[in-house]
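Peer 1: predicted structure and sequence below. I'll ask about it afterward.
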Amino acid sequence: MKGIYVLVIAIRKNITVKIGALGAISFRKGFYAYVGSAQNNLAKRLNRHFRKDAKRIRWHIDYLLAKDAVSIVKIFSKEAGKTEECLTAQRLSEFGFPIKGFGCSDCDCQSHLLLLNDYGLLEKTCVELGFVNFHLASESLH
């Protein structure tokens, strides 16, 4: 199944990460939302994001998720085409602070990653947009 997803990511301490051609980016401790898509196999893509082993670094999100201080705490997903990925990123950007250029090298979006300032509204909007909500970890988002 192809689809789009929103990863809710916890960064447990302030870190700086070299993100490919974007260079070094400083991330504050907190919760982030990343919008992505899988045009062939959504489950396989999501499973890949959980791996911390020596996977090939392919996307901006891979650089971030490889860090020990970073973990995925929740996933929202739905069956949808790639065009909905950008629409979702734009809609969710009102609930946080976009990290300029992150995850959007193949589109005209400002960002596909944002530091959340209102998790409750993000969750409510994802559900309204038809995403399925999967809780993955016990870290508190509230």
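Peer 2: Looks like it arrived, so ask away.

Peer 1: for the rest of this, base every contact and every neighbour count on C-alpha atoms.
Peer 2: Noted.

Peer 1: what is the helix or strand where Leu64 lies packed up against?
Peer 2: Element membership for Leu64, per DSSP states H and E: helix 60-65. Other elements packing on helix 60-65 under the criterion 3 or more Cα pairs under 8 Å, 6 or more residues apart in numbering; DSSP states H and E are strand 15-19, helix 42-50, strand 70-78.

Peer 1: deepest in the core, which of the ones you listed is it.
Peer 2: Stretch with highest mean neighbour count among the helices and strands packed on helix 60-65: strand 70-78 (a mean of 20; mean count of other Cα atoms under 10 Å).

Peer 1: report the buried residues of the helix or strand just after it.
Peer 2: Using DSSP H and E, the helix or strand that directly follows strand 70-78 along the chain is helix 83-92. Of all the residues in helix 83-92, those buried under the rule 16 or more other Cα atoms under 10 Å are Glu85, Cys86, Thr88, Ala89, Gln90, Leu92.

Peer 1: would you confirm that the fifth one contacts Cys109?
Peer 2: Looking back up the chat, that one is Gln90. Yes. If you go by Cα atoms under 8 Å, Gln90 and Cys109 touch, sitting 7.3 Å apart.

Peer 1: check contacts around the residue most central in space within the chain.
Peer 2: Centrality entry for the chain: nearest residue to the mean C-alpha point is Tyr34, 1.7 Å, by Cα atoms, centre = their mean. For Tyr34, the contact set (Cα atoms under 8 Å, 6 or more residues apart in numbering) comprises Val6, Leu7, Val8, Ile9, Ile61, His112, Leu113, Leu114.

Peer 1: alongside the first one, take a look at this:
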Amino acid sequence: MRGSYFLVIRLDGDKEIRTKGRTFRLRAGHYVYVGSAMNSLEKRVARHFKREKRLHWHIDFLLKEAELLRAYLIPSDERLEERLSLEVARRGEPVPGFGAGDVRVKTNLYRFEEEPDETLTEILENLGLNWKIVKSEADVKDMRW
């Protein structure tokens, strides 16, 4: 399955997240990461829930230090990552330079003071998109559309 996804992440305290080439200073709060997987959406999202993995993308380094609460899987043959990121940017505080290496937005990570689920469902409904919420790697593997 192809598509995009939101990861809803909680960072309990202020932290410096060091990736291979950068350091990001993040404040405590909720974060939404916008991603895409145009080959295997389920495998990509399941990987994000794994605690033990090779650290490759910026999000891997953040998830090592934070809690992944849930993911929204958004199946689509259309590349929606940039559009979704622009929508989340209107409501969240952007973290410049985080992710987004293959799209024309400045970031794919946004901070929210409160739980962002109401905002995310509003975005998805306004765009007329289908989605499912999963809370674990097992949920992804057991998911039925």
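Peer 2: Here it is on my side, so go on. All figures in this text were calculated on a predicted structure; none of them were measured in a lab.

Peer 1: give me the TM-score for this pair.
Peer 2: TM-score for the superposed pair, counting by TM-score structural alignment, normalised by the length of structure 1: 0.84. Supporting figures: 133 aligned residues with a Cα RMSD of 1.8 Å.

Peer 1: wait, is the residue nearest to the centre of structure 1 part of a strand?
Peer 2: Yes. The assignment for Tyr34 of structure 1 (DSSP: H, G, I helix; E, B strand; the rest coil) places it in a strand.

Peer 1: gap between it and Ser93 of structure 1?
Peer 2: Distance from Tyr34 of structure 1 to Ser93 of structure 1, counting by Cα to Cα, to the nearest Å: 10 Å.

Peer 1: anything in contact with each of these two?
Peer 2: Leu114.

Peer 1: residues near Asn40 of structure 1, how many?
Peer 2: For Asn40 of structure 1, the neighbour count with other Cα atoms under 10 Å is 11.

Peer 1: contacting residues for it?
Peer 2: Counting by Cα under 8 Å, 6+ apart, Asn40 of structure 1 touches Met1, Lys2.

Peer 1: tell me the SS of it?
Peer 2: Per three-state DSSP, Asn40 of structure 1 ends up coil.

Peer 1: returning to that earlier point: tabulate the helices and strands packed on helix 60-65 of structure 1 (CSV), appending distance to Phe27 of structure 1.
Peer 2: Shown next, in CSV, are those (distance: least, Cα to Cα, whole Å):
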stretch, distance to Phe27 of structure 1
strand 15-19, 5
helix 42-50, 19
strand 70-78, 10
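
Peer 1: Asn133 of structure 1 is nearest to which of those?
Peer 2: Nearest to Asn133 of structure 1 among these is strand 70-78 (4.7 Å), distances taken as Cα to Cα.

Peer 1: tell me what angle that closest one forms with strand 15-19.
Peer 2: Inter-element angle recorded for strand 70-78 of structure 1 and strand 15-19: 60 degrees (by axes from the mean of the first three to the mean of the last three Cα atoms, to 10 degrees).

Peer 1: which residues sit against strand 70-78 of structure 1?
Peer 2: Strand 70-78 of structure 1 has contacts (Cα under 8 Å, 6+ apart) with 3-12, 50, 64-65, 126, 130-139.

Peer 1: same thing but at 7 Å, please
Peer 2: Under the contact criterion Cα atoms under 7 Å, 6 or more residues apart in numbering, strand 70-78 of structure 1 has outside partners 3-12, 65, 126, 130-137, 139.

Peer 1: can you tell me which of these end up in strands?
Peer 2: With strands taken from DSSP state E, the overlap with those comprises 3-11, 132-135.

Peer 1: including neighbour count, could these go into JSON lines?
Peer 2: Below are those laid out as JSON lines (neighbours: other Cα atoms under 10 Å):
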{"residue": "Gly3", "neighbour count": "21"}
{"residue": "Ile4", "neighbour count": "23"}
{"residue": "Tyr5", "neighbour count": "25"}
{"residue": "Val6", "neighbour count": "27"}
{"residue": "Leu7", "neighbour count": "20"}
{"residue": "Val8", "neighbour count": "26"}
{"residue": "Ile9", "neighbour count": "24"}
{"residue": "Ala10", "neighbour count": "22"}
{"residue": "Ile11", "neighbour count": "21"}
{"residue": "Val132", "neighbour count": "14"}
{"residue": "Asn133", "neighbour count": "15"}
{"residue": "Phe134", "neighbour count": "11"}
{"residue": "His135", "neighbour count": "12"}
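
Peer 1: many thanks, I have nothing further to ask.
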